[in-house]
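Asker: compute the structure for the input listed below.
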Amino acid sequence: MQNYSTSGSERGKQRRSSLSDCDQPTWIDIEARLRRAGYSRIVGVDEAGRGPLAGPVVAAAIILDKDIPGGIRDSKKLTPERRLVLAQALSASAIDIGIGIISPSTIDRVNILEATRLAMEQALESLHTDFDCVLVDGDSLPDIESPVIGVIKGDARCPSIAAASIIAKVVRDRLMESMDLVYPRYNFKSNKGYGTREHIEALRKYGPSRIHRYSFEPVFRLFEGGS
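Answerer: Sure thing, here's the model as predicted:
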């Protein structure tokens, strides 16, 4: 049986490991193996918003019930309408869901990778249910005591991670849609803070808003870290 955890870490006492493309099982199989190994409360964690020029990075942590809604896959491969339907189904059926939101100013202060870890840790800390194993998409692992497994392309391979990706994306999209009412010049409702041509043109014309990431190109290059 695959050994999913390793002992020791410079970041704490947790057990951490990573599964690459070559050694990880297929869809659902990873979680089934973990349950057979004795893990009963598996948390899937994923983020949304690492790449945009504006807005927060959001992470979701989810503990799925045995009855998983059909169609759970990587949120990036779903239409916004389908994501919303699945997010509602997950909210109704999941054992627990936690959300972490890290602001643009914190992203600028600590960098996006550290901000992503902070969002994941915040999401896990907001859970009200005890858990014994954490599955995370990629290799940006949160600093916690429980066993943590980084799964490369996990949002396309693990139901729990895929579900977390859907929740994180829907939460962040709603936040950016609300920000569109505050900063209508940038069309955040449509671009969600990503660097579309229209968004870049608005940046050049109006300068950055309070929710832009000044440490990101081209915001930093255009405005030298502020306006």
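Asker: only C-alpha atoms for contact and neighbour calcs from this point on.
Answerer: OK.
Asker: strands of this structure, start to end?
Answerer: Using DSSP state E, the strands found in the chain span residues 16-19, 42-48, 57-63, 96-102, 133-137, 148-151.
Asker: the fourth one vs strand 57-63, what angle?
Answerer: In this case it means strand 96-102. 170 degrees (axes from the mean of the first three to the mean of the last three C-alpha atoms, to 10 degrees).
Asker: list the residues that contact Ala59.
Answerer: 45-48, 99-101, 116, 119-120, 123, 164-165, 168 (C-alpha atoms under 8 Å, 6 or more residues apart in numbering).
Asker: which residue is the nearest non-sequential neighbour of Glu121?
Answerer: Distances taken as C-alpha to C-alpha, 6 or more residues apart in numbering place Pro142 nearest to Glu121, at 5.6 Å, with adjacent residues excluded.
Asker: for the one you found, give its distance to Ser209.
Answerer: 30 Å (C-alpha to C-alpha, to the nearest Å).
Asker: to compare against the first, here's the next sequence to fold:
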Amino acid sequence: MNLKNMSTREIASILEKDNINDDIISMLHTDKRKSVQQLLKHYTNEQKEKSRLHNLYKYEYQFKEQGINYIAGVDEAGRGPLAGPVIAAAVILPIGCFIPKLNDSKKLAPAMREKIYTLITEKALSISRSIIDEKTIDRINIYQASMNAMYNAIYGLGITPEQVLIDATPLNLLEIPHLSIIKGDSKSASIAAASIIAKVERDHLMNEYDKKYPQYGFSRHKGYGTKNHIEALQKYGPCPIHRRSFEPIKSM
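Answerer: Down below sits the predicted model:
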């Protein structure tokens, strides 16, 4: 195979195939064409990303070897803010599904989260969400509210999972085989997907609240206790979506 006589388009077609021979990659490294080197760089980066994602499916592959195919990842967003709800999401992905840049939502820039969010909604087998509002949080406490949201999200899935992977929080009453993983949103693709769904949808909700209560800046801080948010609370007092059981609002 004489790659130097091939067009860039023909080489790109070869690189789209699986199991590329190492000799082909070596030959491409000697090709002086800038367009070919750009193709090679893109291919190399894509292979690195596929390898990273393969490792992110470590738990899912282990369960697949046991004959388990429907694995739900579960995570929540909004445990720490002073305002707004807590949202949990449960996601079942096709095991090994390639979603570039999939990761813990906290490690992603907002624009990237939005892109990955769209890919997850397109590729997931099932997605479920649960929202627990601030009044319920004040009544039963944030920890219990977060757990309730997770239970609701799991049982709301359109496909009953055979295994559930949970980010840290133990759900001892869950009647489905489950595993809690510390920092699971950076160790499991399914939990990472759930973390993105929960985070993005909560952010969207807080952006809507910003239109209703613009003086607090919810679109910027999403309800977290930033300096500007605290200053707004001191100036205007709490609004209906603030959590009365959280300090400094409780003392106000």
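Asker: neighbour-wise, which of Pro142 and Ser209 of structure 1 wins?
Answerer: Under the criterion of other C-alpha atoms under 10 Å, the comparison of Pro142 of structure 1 against Ser209 puts Pro142 first, with 25 against 17.
Asker: so the more buried one sits right up against Gln122, yeah?
Answerer: No - with contact defined as C-alpha atoms under 8 Å, Pro142 of structure 1 does not count as touching Gln122 (9.3 Å).
Asker: contacting residues around the residue most central in space within structure 1?
Answerer: By C-alpha atoms, centre = their mean, structure 1 has its centre lying nearest to Glu47, at 0.7 Å. By C-alpha under 8 Å, 6+ apart, the contact list for Glu47 of structure 1 reads Val57, Val58, Ala59, Ala60, Thr116, Ala119, Met120, Ala164, Ser165, Ala168, Lys169.
Asker: that one -> structure 2?
Answerer: Counting by TM-score structural alignment, Glu47 of structure 1 corresponds to Glu76 in structure 2.
Asker: related to what we said a few turns ago, got the contacts of Glu47 of structure 1 as TSV, with distance to Ile152 of structure 1 columns?
Answerer: Shown next, in TSV, are the contacts of Glu47 of structure 1 (distance: C-alpha to C-alpha, whole Å):
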residue	distance to Ile152 of structure 1
Val57	19
Val58	19
Ala59	17
Ala60	17
Thr116	16
Ala119	19
Met120	16
Ala164	15
Ser165	14
Ala168	18
Lys169	19
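Asker: by neighbour count, which of these wins?
Answerer: Neighbour tally across the contacts of Glu47 of structure 1 (other C-alpha under 10 Å): the maximum, 36 neighbours, falls on Ala164.
Asker: measure how buried Leu19 of structure 1 is and give me the count.
Answerer: 20.
Asker: how about it, nearest residue that isn't a chain neighbour?
Answerer: Once flanking residues are discounted, Leu19 of structure 1 sits nearest to Val151: 5.0 Å by C-alpha to C-alpha, 6+ apart.
Asker: what distance do you get for the corresponding residue of structure 1 for Glu162 of structure 2 to Val43 of structure 1?
Answerer: In structure 1, the residue paired with Glu162 of structure 2 according to TM-score structural alignment is Asp132. With distances taken as C-alpha to C-alpha, Asp132 of structure 1 is found 8 Å from Val43 of structure 1.
Asker: check contacts around the aligned residue in structure 1 for Glu247 of structure 2.
Answerer: Aligned by TM-score structural alignment, Glu247 of structure 2 pairs with Glu217 of structure 1. Shown in contact with Glu217 of structure 1 (C-alpha under 8 Å, 6+ apart): Leu53.
Asker: which position in structure 2 pairs with Glu81 of structure 1?
Answerer: In structure 2, Glu81 of structure 1 lands on Ala111 (TM-score structural alignment).
Asker: residues near its match, how many?
Answerer: Residues near Ala111 of structure 2, counting by other C-alpha under 10 Å, number 9.
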